[in-house]
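Asker: Fold the stuff below for me.
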Amino acid sequence: MSVETTATAAASGANATEKFRAHKTAAAEVSAERVNLLASRAIKAIIDTVTEEKVTYDEYNALKAWLIRVGEDGEWPLFLDVWIEHSVEEVANEHREGSKGTIEGPYYVPGSPVLHTPAALPKREDEAGTPLLFQGRVTNVAGKALPGAHVEIWHADDAGYYSQFAPGIPEWNLRGTVVADNDGNYQINTLLPAPYQIPTDGACGQLIAAAGWHAWRPAHLHLKVSAPGHELITTQLYFTADEHLSDDIASAVKPELILDPKLATSGNGKEVSYDFVLDPASPK
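Answerer: The predicted structure follows:
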């Protein structure tokens, strides 16, 4: 049976929730005053919506039922990463002088295989898709190369599915951590990812249908780029001519993050270059 017919929102959501619990800390050093401020403002925003829009009991009960389903489907990571994370990312990265960041999304898994440039991401023997040579250089804000920088990359396959979140895909398919050379250069051989819809057979899909929205994300590469003494940057890179660049459901596209691949000089597929500029790490 194909991945397309066996992947479900509930299974994907459960995987996202499990991996969040395994790899993210839920602890934060936040004072009672800060919690009071944030919680009170969030609650007030909901109350203001209720009073201003004259929310009925039927609508209120529908909301409760939907919130329960979000938890049952394990879709809180998906919901938060699609509709909320972009604003958190903008606040977190507003100080940067270097490369632009954007959301991590719910499909990140740490510990991908370490590969040295020039590298080829792990893939199936019959992996579908157009070959892509993704290359560039990692420097600091002064333009100095960062030897041995890590370019961690993951992306969906040609059908729009991620390894470890859909069945039938090898564990580290299209995932890797590529080590740049002594001049900060990296080369990664992979495939052009496909645009995809976020899972629509669960609670998030129910919201999308009820609101008359679409569920599409433009095709993109996910990246985390790091070097000692510098701030890690989490970002996504998109592709020109994608019809959902202007209406990405996750609101994560920025003009600086759009690539324009050309025919590869090898004659096989496409190639594109993108340089990463890392900010110095903030003093502790």
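
Asker: all contacts plus neighbour counts: C-alpha atoms, from now on.
Answerer: Noted.

Asker: Now the element after the biggest helix by length in the chain, going C-ward?
Answerer: For the chain, the helix with the greatest residue count under DSSP state H is helix 32-53. Using DSSP states H and E, the helix or strand that follows helix 32-53 in sequence is helix 57-72.

Asker: how big is the angle separating that next one from helix 32-53?
Answerer: Helix 57-72 and helix 32-53 meet at an angle of 140 degrees, taking axes from the mean of the first three to the mean of the last three CA atoms, to 10 degrees as the criterion.

Asker: How about helix 57-72, which residues are buried there?
Answerer: By neighbour count on 16 or more other CA atoms under 10 Å, the buried set for helix 57-72 is W66, R69, V70, G71.

Asker: this one next, for a side-by-side:
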Amino acid sequence: MTDIITETPAEQATAAASGTAATERFRSKQREAAADVDTNRVDTLASELLAAAHDIIRRHKVTYAEYDALKAWLIQVGEDGEWPLFLDVWVEHVVEEIANENRAGNKGTIEGPYYVPDSPRLPAEATLPMRENEEGTPLLFQGQVTAVDGTPLDGAHIEIWHADNDGYYSQYAPGLPKWNLRGTVVADEQGNFKIHTIEPAPYQIPTDGSCGKLIAAAGWHAWRPAHLHLKVSAPGHQLLTAQLYFRGGSHVEDDIASAVKPELILDPALAANGNGHEVTYDFVLDKA
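Answerer: Below you'll find the predicted structure:
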């Protein structure tokens, strides 16, 4: 996929550009994955989904005008490339809940549409790639990766990515360096890591596209709380995908994506050097 990088200001980011990037990234991932489709399973899920839609139409006596508005909106979602955004914001949290309900280790949550694989590999203590004089409050995010039995996981990978102080993600908004605020930190022999970065900002999901039209029509807000995205992995253990939030932050209580869980809320303290904040959060991985 062509990197989404230009020299224009980040403020010019649009839903269409972000949606196109997210769609292309998803298509690339799907091409690499071998789909094993069970016909009976598809029959069951598709039939019940359609039956649920039919029930809604009957119960609410949906009119042709409303039906045509829905058709037009669905077409526009595709043209805007916003299906990944729509599904990740309003559907994925339930899929994640069911997929990981039997974990004994850490709770996870949704991946979201802005993950990019193969971020720069960094040592156990590292500063994420960022611009010179990157705006935002400095943050030291540190912890340990262990197995459920407490065994430290030597060389565990902590993939981390997050929005900048304006709420934008590199490779999904113009004007940002390719790997800005993205990296894969390799824990030491005791599973320890220290990541120096900046605190991300809360942000609205794109509102100038079809998802924004749904939000406006329904009278909803479009805000996600500030969060760190993570994928934590080690050989022989299940991949953990998580987002970590900041206690007291805006929209922690009413995240539009319904992805916040109590176990995922951080309590940052004043950094030891007096510059910014620091927080310790440990990851416990289940056996594969």
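
Asker: show me what contacts the equivalent of E85 of the first structure over in the second structure?
Answerer: E85 of the first structure maps onto E92 in the second structure when the alignment is built from TM-score structural alignment. E92 of the second structure makes contact with I110 under the criterion CA atoms under 8 Å, 6 or more residues apart in numbering.

Asker: can you rerun that using 10 Å?
Answerer: P84, L85, F86, T109, I110, E111, G112, A257, S258, A259 (CA atoms under 10 Å, 6 or more residues apart in numbering).

Asker: Identify the residue spatially nearest to the equivalent of the fifth one over in the first structure, adjacent ones excluded.
Answerer: Same thing as I110 of the second structure. Matched to the first structure by TM-score structural alignment, I110 of the second structure sits across from I103. Spatial nearest neighbour of I103 of the first structure, excluding adjacent residues (CA to CA, 6 or more residues apart in numbering): H86 at 5.6 Å.

Asker: go on, F283 of the second structure?
Answerer: V145 (4.7 Å).

Asker: Could you measure from K213 of the second structure over to A22 of the second structure?
Answerer: Plainly put, K213 of the second structure is 19 Å away from A22 of the second structure if you go by CA to CA, to the nearest Å.

Asker: Looking at those two, which one has more neighbours?
Answerer: A22 (24 against 14; other CA atoms under 10 Å).

Asker: check which helix or strand covers that one.
Answerer: Assessed by DSSP H and E, A22 of the second structure sits inside helix 15-32.

Asker: That helix - contacts with which helices or strands?
Answerer: helix 64-80, helix 83-90, helix 210-218 (3 or more CA pairs under 10 Å, 6 or more residues apart in numbering; DSSP states H and E).

Asker: Let's see that with 8 Å instead.
Answerer: Where contact means 3 or more CA pairs under 8 Å, 6 or more residues apart in numbering; DSSP states H and E, helix 15-32 of the second structure is packed against helix 64-80, helix 83-90.

Asker: Distance from the shortest one to the middle of the chain?
Answerer: Distance of helix 83-90 of the second structure from the chain centroid (CA atoms, centre = their mean, to the nearest Å) equals 11 Å.

Asker: and it, how far from the first structure on average?
Answerer: Helix 83-90 of the second structure, aligned to the first structure and superposed, deviates on average by 0.2 Å (mean CA distance after the TM-score superposition for the first structure).

Asker: which residues touch that helix?
Answerer: 19, 22-23, 26, 77, 110-113, 211, 256-258.

Asker: Now render those as TSV, adding distance to H237 of the second structure.
Answerer: Shown next, in TSV, are the contacts of helix 83-90 of the second structure (distance: CA to CA, whole Å):
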residue	distance to H237 of the second structure
G19	32
A22	28
T23	29
F26	24
V77	37
I110	19
E111	18
G112	22
P113	24
C211	36
I256	31
A257	27
S258	27
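
Asker: equivalent range in the second structure for stretch 201-211 of the first structure?
Answerer: Against the second structure, stretch 201-211 of the first structure falls on residues 208-218 (TM-score structural alignment).

Asker: Equivalent analysis for stretch 260-280 of the first structure, please.
Answerer: Going by TM-score structural alignment, stretch 260-280 of the first structure sits over residues 267-287 in the second structure.

Asker: Now do the end-to-end distance for that stretch.
Answerer: When the termini of stretch 267-287 of the second structure are compared using CA to CA, they are 28 Å apart.

Asker: which residue is nearest the centroid of the second structure?
Answerer: Centroid-nearest residue in the second structure: G112, 3.1 Å away (criterion: CA atoms, centre = their mean).

Asker: Leaving out the residues flanking it, which one is nearest to it?
Answerer: Using CA to CA, 6+ apart, the closest residue to G112 of the second structure is D88 (5.4 Å).

Asker: any idea how far A156 of the first structure is from K123 of the first structure?
Answerer: 11 Å.

Asker: quick one: common contacting residues for these two?
Answerer: Residues touching both A156 of the first structure and K123 (CA under 8 Å, 6+ apart): L174.
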